[in-house]
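Colleague: I would like the atomic coordinates for the input below:
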Amino acid sequence: MQKVIRRTILAEKQAIRRNASRSEKRKRDALKNTLEQQGFHRGQEIKDIKAARVARREDWELGPLAPKRDAGANKLTYGTIHTMRTKGPVLSERQQKERSKYVGEKYKTVVVGDRVVITEGRDTGKIGQVVEMDHERGECKVDGLNMMDVRIPDYMLASEQEQDKRPIRSMEQPVPYSWIRLVIQLRNSETGLLEDVICEKVETTKPYYEKRPNGTKAVCSRFITMPDSSRIYIDYPGRSEKARKERKAEEEEKYKDTPSDTLRMEVEQKSFVPTLLRPPMPSSVIDELRNKYSIFRTRHDAEYIEKKLKEDEEKNEKKKLVAKMRTPIKEINRLEKKMKKAKGKGKLTEEMLERIGKVIAEKRNLQLDLAAKIAGEPAVVTA
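Modeller: You can find the predicted model right below:
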């Protein structure tokens, strides 16, 4: 019987070790996958930043001769990003906990359907509605804000399930939880009108249980504390997709473009395309196209040359004036030098020479006494 008991205990220990090993392997695989995603995401971001820097440098150096980048092979994909950058990398548990402070750790203070304001990025100060929240990545999508152009891979376009065949699509880029603040509408006591108010700190009550058709569920409510210590409770919004689409259609109808509008893409479009079939424009024409005071100009107007010569003369006059200026310290030094010069060089009298000779003899006697003591001989005195 003892043998059976030992075998059972051994089997249990082996099962525990196997489960621990599998658990560790799952954690390592998850961490490896997360690091790969973060590395790829960061690599794509660095690649786009470097390409943008090179393009900006070329545009600045070439000026009107800068190449048209949204042409040729890049006609459809210029200015877009990779699909892997539509979402941020998965965060660690510590990072998730840090970001969840802004939307509530256990009971959320910001949920899908809430109106929020963006506090950082290019859409700072704009208000939109939260349409999606990703707690693993600590970010959310705000309807119509922080838009980006994404290039869709060919294999996704070739799929039969994909109905949309556009190679480029505009979508909301998620923003971190730390970039958003809840916005509610409160009635102004003076004007009686509803105004948007940004909630810096939203709190939640203790959960209570509520009976629902699918069973009992723990719920809680959220509130903000006013300066007079009173509470204003905030209702959670409905998460109806139909209501969201209706609001989006209303906004599109409100801001619909008309034939009389000038589109931004038409204004920023580059009309000059350089070619190798003919030589570039003459330097005189390029000078005329450049800014009047450009550092690259080789031919300047007479008035510009005269202006520069006048500036040089003014600088030289200022330098001369600074050299002539005397500070109090300079004036004192000048007076001291003048007094020393007026006194002239001093002359040594017989008495002074005699005193100097005595001092030299005393020092010499001291040195001889010291040398005699070291050698053990009688001291020698000189007159």
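Colleague: Could you use CA atoms for every contact and neighbour count after this?
Modeller: Will do.
Colleague: in the helix or strand that contains Val285, what counts as buried?
Modeller: Assessed by DSSP states H and E, Val285 sits inside helix 283-289. Neighbour-count burial for helix 283-289, counted by 16 or more other CA atoms under 10 Å, picks out 286-287.
Colleague: what about that helix, distance to the chain center?
Modeller: Helix 283-289 has its average C-alpha position 38 Å from the chain's average C-alpha position, going by CA atoms, centre = their mean, to the nearest Å.
Colleague: Looks to me like Ala218 is in a helix.
Modeller: No - under DSSP: H, G, I helix; E, B strand; the rest coil, Ala218 sits outside any helix and is assigned strand.
Colleague: this one as well, want them side by side:
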Amino acid sequence: MQKILRRVATAERVAAKRKKVKETKYFKKEKKEQVSDHQGQVQLAQREFERAKQAVRDGWALGPLAPRQDVGEWAGAHGAIHEARFRSYGRLTLAMRNKRCAWAGGAYNLNLRVNDRVVLLEGPDKGKIGKIASISEETAEVTVAGLNKSNLRIAPEMRLPDDPAAANIELPLPISAIRLVHPLKDPQTGVTRDVIINQLAHSGMVVDRVTGKREWERVVPGLNVSIPWPPEEPEELKDYECDTLRIDAEERTFVPTLLRPPMPPTVIDELRNKYSRFRTRHETEYIARLEAEEREKEERRRRTEESMRTPLQEFHRQERANKKKKGKPRLTLEMLEKIGEVIARNRERSLNAAGVSEVSSSSPSPSSSPPAAGAAEPSAATAESSSAAAATDVPPPPPPQEETSQLPPPPST
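Modeller: Below you'll find the predicted structure:
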């Protein structure tokens, strides 16, 4: 079983490493494509500017003899922009999107919706008010209905012969180039008029645990004014002949029961590869068989090791077994008697060598110690007090006794 677990762990590490290498290659490839796309758009815009300036110079210098610009691929699309410049290049990072959406609460919790009224701060329609037609979260751009229009050339291979060569459509604008417009009542004059809101924040965030949908209110920081969300238009559902009827969809065709499983057990093998290297759940019989094989392999290895021992190793092994079988040694009564005899014999030999029968220690009495040299003679008052004390019936102090320390007697044999 350990072998299978090691194999699964190795397979997971190899798969993770392969995935990381693949993601790194994809990231580098995507980054390279973004840089190439950006450079291509810049070069295309430069060529269009040069062509437009050359057309102006030719028209000024040559007049009616100036070459025509609306021929070939640009026939009927003179003055339009190239179709490659319609979309934004590459993919914006989260930091770039947050920078564009800073005034609207950030890119993650954007406080803008479709049908919001906004005013344009950039472009040819600067200062005009319109409704948001679409929002692109990947590029942090919006399209305002009827504003920021431009002629876009349609490639010949993308249109029919009768279709026009150019189309007048709304170009996307970054969210930083617009501001929300909402009618507010002036507290001083009481007049309700449109106000440009330069900052929005979210409040009262609620997350549905089942669907993961987030809901919140957008407010104007500082004023604590709640801006209502625009009404959502109901989605129009159209019926077709191939649609399933409601009566058929609501018909109950399966009744679960406890007598049989809802699906055959073999479905698990169809949903999950039975022979996958990443499989970690196995049947009990399979695990028992693997464990038995491992035990047999371990026993075979142990027998092989035992058969390869030398005679010296066998002898040492037998000695260790005998020693372990005997256990720890204990002192018997005979051993204790012998030890006591040896201690007594050694003590007697030591005393005889020292010339003493017993070991004793004596200390002189403090009263019998001679007076120190240079000590003063006792005064008369002291002599009188001592003679008076002698005249009374006070018994003299007992003589000092010698302190004798003896060794403990030897153990009896």
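Colleague: any idea how far Trp179 of the first structure is from the residue most central in space within the first structure?
Modeller: Centrality entry for the first structure: nearest residue to the mean C-alpha point is Gly121, 9.1 Å, by CA atoms, centre = their mean. For Gly121 of the first structure, the distance to Trp179 of the first structure (CA to CA, to the nearest Å) stands at 8 Å.
Colleague: got it, and Lys13 of the first structure?
Modeller: Noted for Lys13 of the first structure: a distance of 49 Å to Trp179 of the first structure, by CA to CA.
Colleague: quick one: which of those two has more around it?
Modeller: Between Lys13 of the first structure and Trp179, Trp179 has the larger neighbour count (other CA atoms under 10 Å), namely 17 against 12.
Colleague: The second structure: which residue goes with the more buried one?
Modeller: Structural alignment (TM-score structural alignment) places Trp179 of the first structure against Ala177 in the second structure.
Colleague: ditto for Gly144 of the first structure
Modeller: Gly144 of the first structure maps onto Gly146 in the second structure, with residues paired by TM-score structural alignment.
Colleague: Specify the local secondary structure of that match.
Modeller: Each residue gets one of three states, and Gly146 of the second structure gets coil by three-state DSSP.
Colleague: Where in the first structure does stretch 324-343 of the second structure fall?
Modeller: Mapped onto the first structure using TM-score structural alignment, stretch 324-343 of the second structure spans no residues at all.
Colleague: Strands of the second structure, start to end?
Modeller: Ranges of strands within the second structure are 117-120, 129-136, 141-144, 149-153, 166-170, 173-174, 178-185, 192-197, 201-207, 214-220, 225-227, based on DSSP state E.
Colleague: Any idea which of those gets closest to Ala389 of the second structure?
Modeller: Each of these was checked against Ala389 of the second structure via CA to CA, and the shortest separation belongs to strand 201-207, namely 107.1 Å.
Colleague: contacting residues around the closest one?
Modeller: Under the criterion CA atoms under 8 Å, 6 or more residues apart in numbering, residues 104-105, 109, 111, 213-221 lie in contact with strand 201-207 of the second structure.
Colleague: mind checking how far Arg288 of the second structure is from Ala9 of the second structure?
Modeller: For the record, residue 288 of the second structure is Ala, not Arg. Ala288 of the second structure is 21 Å from Ala9 of the second structure, by CA to CA.
Colleague: no no, Pro234 of the second structure
Modeller: For Pro234 of the second structure, the distance to Ala9 of the second structure (CA to CA) stands at 52 Å.
Colleague: same question, Trp103 of the second structure
Modeller: The gap separating Trp103 of the second structure from Ala9 of the second structure is 48 Å, by CA to CA.
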